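> Provide a 3D model corresponding to the input given below.
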Amino acid sequence: MAGTSSHLFDEARFPIAWRFNATDCGLSADDKQRVVLFDQAESQVLWDRFIPVPSLITGLPSLFQCHEKTTLDFAQRGESSLFFERRLSPEAGLFWLFWLFWGRCCAAQVPRDIFIKCWDDFFYPSDENTALVMPGSAEVMFSFEENLFYGQFVRPMAAPL
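Prediction:
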């Protein structure tokens, strides 16, 4: 994560870093220091550990139970952050760090407070394969364009003998 203040993350090592190096990124330099990006090989290992499908769009319908769907308002960051505040509350017993995936090859570990404050630096309106995974839980959030889905992974049951 070394570099100049405008390009804190190495885009050659972490292709998703452009999001955080962009001039319109809402995260402060201190916030960015708390986001841990993983390279492609590390990201693939994490994806395979936490997400039971190779692609959210093609493999998710049979392995995901949706509890809530909402439309994110990217023009109203504060309003939409209330959804995340409610769903990612400490009272829900969730951890303070989340795994965020932009497909199978890009992942980050993100603190709860940073994610909620600038959720739109992590989810984009054009996303189709971005997921927020809560460690120690089957709960997951993923987006498709401006729609956000909250629910949980449902593991397939083994066939009876």
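> rest of the way, CA atoms for contacts and neighbours
Noted.
> these two touch, right, Glu85 and Ile114?
No - taking contacts as CA atoms under 8 Å, Glu85 lies outside contact range of Ile114: 11.4 Å.
> who's more crowded, those two?
Neighbour tally, Glu85 and Ile114, criterion other CA atoms under 10 Å: the higher count belongs to Ile114, 18 against 15.
> would you check that that one makes contact with Asp31?
Yes - contact criterion CA under 8 Å: Ile114 and Asp31 qualify, at 6.5 Å.
> run this one through as well so I can compare:
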Amino acid sequence: MDRQHYLFDEQRYPIAWRFNARDCGLSDSDKQRLCLYQQAQSQALWDEWVPLSHLMSVSAGTFQVSETTTLDFKRRADGARFFQKVLEGEEWLWLFWGRCCAAQVPRDIFIKCWDDFFYPSDENTVLVMPGSAEVIFSFEENFFYGQFVRPMAAPQ
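Next up is the predicted model:
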């Protein structure tokens, strides 16, 4: 086993296969700057930032779209320009691959290899910008940028 490609324990962090894969564009030093979370921590963070159990249940009533764009996964530089613009001012990002897998990712690492974090086949991957509570999620090559609409608290 080539240690260079197996920095993360896939038993502990099921999403680690993305970063252990030979075709992952991140260097070992980039990978060491990622902070992967175990299932219980990931679930607590998801519940804090994402008001849905699954992104496929998002609707106009639960998400306010600021921008929609199409990104070609074969054209990394085009996607990097989009993310550079919308992530301005953020240092760290939360990445969720469903409710059970999360990571804290430096902005520069994400922008460099955004296509190692999002895959066209993903249905439940969301990037959260903690400084603004804005999010980005995708369906195939369509990326949706905006904010979740939180239900109003009932008057006391």
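> superposed, what's their TM-score?
After superposition, the two chains reach a TM-score of 0.93 (TM-score structural alignment, normalised by the length of structure 2), with 155 aligned residues with a CA RMSD of 1.5 Å.
> average offset between whichever strand or helix holds Gln64 of structure 2 and structure 1?
When elements are defined using DSSP states H and E, Gln64 of structure 2 is found to belong to strand 63-70. Its aligned residues in structure 1 lie a mean 0.7 Å from strand 63-70 of structure 2 after superposition (mean CA distance after the TM-score superposition for structure 1).
> show me what that strand is packed against.
strand 142-148 (3 or more CA pairs under 8 Å, 6 or more residues apart in numbering; DSSP states H and E).
> rewinding a little: and the angle for the strand holding Gln64 of structure 2 with strand 142-148?
Using axes from the mean of the first three to the mean of the last three CA atoms, to 10 degrees, the interaxial angle of strand 63-70 of structure 2 with respect to strand 142-148 works out to 160 degrees.
> quick check: buried residues in strand 63-70 of structure 2?
The neighbour-count check on strand 63-70 of structure 2 (16 or more other CA atoms under 10 Å) flags Phe63 as buried.
> quick one: secondary structure of the equivalent of Val110 of structure 1 over in structure 2?
Matched by TM-score structural alignment, Val110 of structure 1 corresponds to Val105 in structure 2. The three-state label given to Val105 of structure 2 by DSSP: H, G, I helix; E, B strand; the rest coil is strand.
> Val105 of structure 2 and Gln32 touch, don't they?
No - taking CA under 8 Å as the definition, Val105 of structure 2 is not a contact partner of Gln32, at 10.2 Å.
> so which of these two has more stuff around it?
Relative neighbour count places Val105 above the other of Val105 of structure 2 and Gln32, with 21 against 12, counting by other CA under 10 Å.
> so what's that one up against?
Contacts for Val105 of structure 2 were tallied using CA atoms under 8 Å, 6 or more residues apart in numbering; they are 33-35, 92-95.
> and what of Phe139 of structure 2?
With contacts taken as CA under 8 Å, 6+ apart, Phe139 of structure 2 has the following neighbours: 120-123.
> inside helices: which ones of those?
Mapping these onto helices (DSSP state H) picks out no residues; all lie outside.
> what subset of these is buried?
The neighbour count (16+ other CA under 10 Å) marks 122-123 as buried among these.
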